[in-house]
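Enquirer: pasting the structure only:
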């Protein structure tokens, strides 16, 4: 087992993957990668126009994230990626076998309010239903934790760090 892991912050749009991912990376002194930055322009345009991505759109995006995770090797890192389906997470774990997932969860009304309040993001609230429809929560045999998104980003991050402690290398998560 490596001394550090790649942590994938997952969940539907609007759960705070970017914010929590950045806070986790800072707390763990690991590099952070924004999952949206791996999308080709066509994916961003499709979502911005209100059309949900399908698997054919997502595979190249997931391959790019998987390559980033693979290159992090045993050095670890944090990346945000919706990872809504088990098959997507399986692909990321194949690329980075030690990867662990932080599934940000919350009630739809809260997430929709947060999505509506953010500015400058390409993902419209009209796609939230398609995100929930595609979501396959973490299974018991998948390395990861579910963390509720109620509260401040700092509170959510603290819950994530506490939940991750038993799953990750002690040298990286003890503080």
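Expert: Received the coordinates, thanks. Treat the numbers as computed from the prediction; the structure is a model and nothing was measured.
Enquirer: from here on, contacts and neighbour counts on C-alpha atoms
Expert: Fine.
Enquirer: ok, residues contacting the host helix or strand of residue 22?
Expert: Using DSSP states H and E, residue 22 sits in helix 17-28. The contact list for helix 17-28 (C-alpha atoms under 8 Å, 6 or more residues apart in numbering) reads 9-11, 31-32, 34, 77-82, 104, 153-154, 156-157, 161, 172-173.
Enquirer: Quick one: buried ones out of those?
Expert: When the contacts of helix 17-28 are checked for burial by 16 or more other C-alpha atoms under 10 Å, the buried set is 9-11, 31-32, 34, 77-82, 104, 153, 156-157, 161, 172-173.
Enquirer: take a look at this one as well, against the first:
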């Protein structure tokens, strides 16, 4: 089920999408598929974390706003560069709080936030079966506690993660079409 939120983008602006949500909702999978589907550059937010952030999260210590600030600025820089280059792009980012999204919007005002949302049990189950990731399932509760849903003033939409990643991408493309009419 998709919940559409007010759109502010224009077809003249390269499409930039932030696939957001708590850990385990499938941001990376959906973002990669969406970038491939739309032939856009892709970036993984985890690659922008400094080693100290990775170490904190690996140790089960949630990041605070001070930890996140340079990471968010780096992600915003990537989005701005894609806009300036005219390519657009898709990036993953938890973007849990409105002010985090404000940081990204300051760098890339036209960014569309695709919030992948899922129930706690489903996401806990996904995290329990995930391997090779530094984010421990023990931090999920802190992410849900910090999560501020998209507001009516934010350019984006919410998708429930029940459907397959491929179905989510098709739903996302349908949502993005009014924002950028030349999507195939």
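Expert: Sure thing, it's come through. Please read all numbers here as calculations on a predicted model, not as lab measurements.
Enquirer: Give me the subset of the contacts of helix 17-28 of structure 1 lying in strands.
Expert: 9, 10, 32, 77, 78, 79, 80, 104 (DSSP state E).
Enquirer: Trace the fourth one over to structure 2, please.
Expert: Read that as residue 77 of structure 1. Under the alignment (TM-score structural alignment), residue 77 of structure 1 pairs with residue 89 in structure 2.
Enquirer: helices or strands up against the lengthiest helix in structure 2?
Expert: The single longest helix within structure 2, with elements called by DSSP state H, is helix 65-85. Helix 65-85 of structure 2 sits against strand 16-20, strand 89-92, helix 98-107, with contacts defined as 3 or more C-alpha pairs under 8 Å, 6 or more residues apart in numbering; DSSP states H and E.
Enquirer: Recalculate using a threshold of 6 Å.
Expert: With contacts taken as 3 or more C-alpha pairs under 6 Å, 6 or more residues apart in numbering; DSSP states H and E, helix 65-85 of structure 2 sits against helix 98-107.
Enquirer: mean shift between the helix it packs on and structure 1?
Expert: Superposing on structure 1 places helix 98-107 of structure 2 at an average distance of 0.6 Å from its equivalents, by mean C-alpha distance after the TM-score superposition for structure 1.
Enquirer: Name the residues of that helix that are buried.
Expert: Buried, per 16+ other C-alpha under 10 Å, within helix 98-107 of structure 2: 100, 101, 102, 103, 104, 105, 107.
Enquirer: do the same with stretch 65-76 of structure 2
Expert: 71, 72, 73, 74, 75, 76.
Enquirer: what lines up against the third one once you look at structure 1?
Expert: Which is residue 73 of structure 2. Alignment note (TM-score structural alignment): residue 73 of structure 2 maps to residue 63 of structure 1.
Enquirer: Could you single out the nearest of the buried residues of helix 98-107 of structure 2 to residue 157 of structure 2?
Expert: Nearest to residue 157 of structure 2 out of the buried residues of helix 98-107 of structure 2 is residue 101 (C-alpha to C-alpha; 13.4 Å).
Enquirer: Stretch 100-115 of structure 2 corresponds to what range in structure 1?
Expert: With TM-score structural alignment as the criterion, stretch 100-115 of structure 2 aligns to 88-103.
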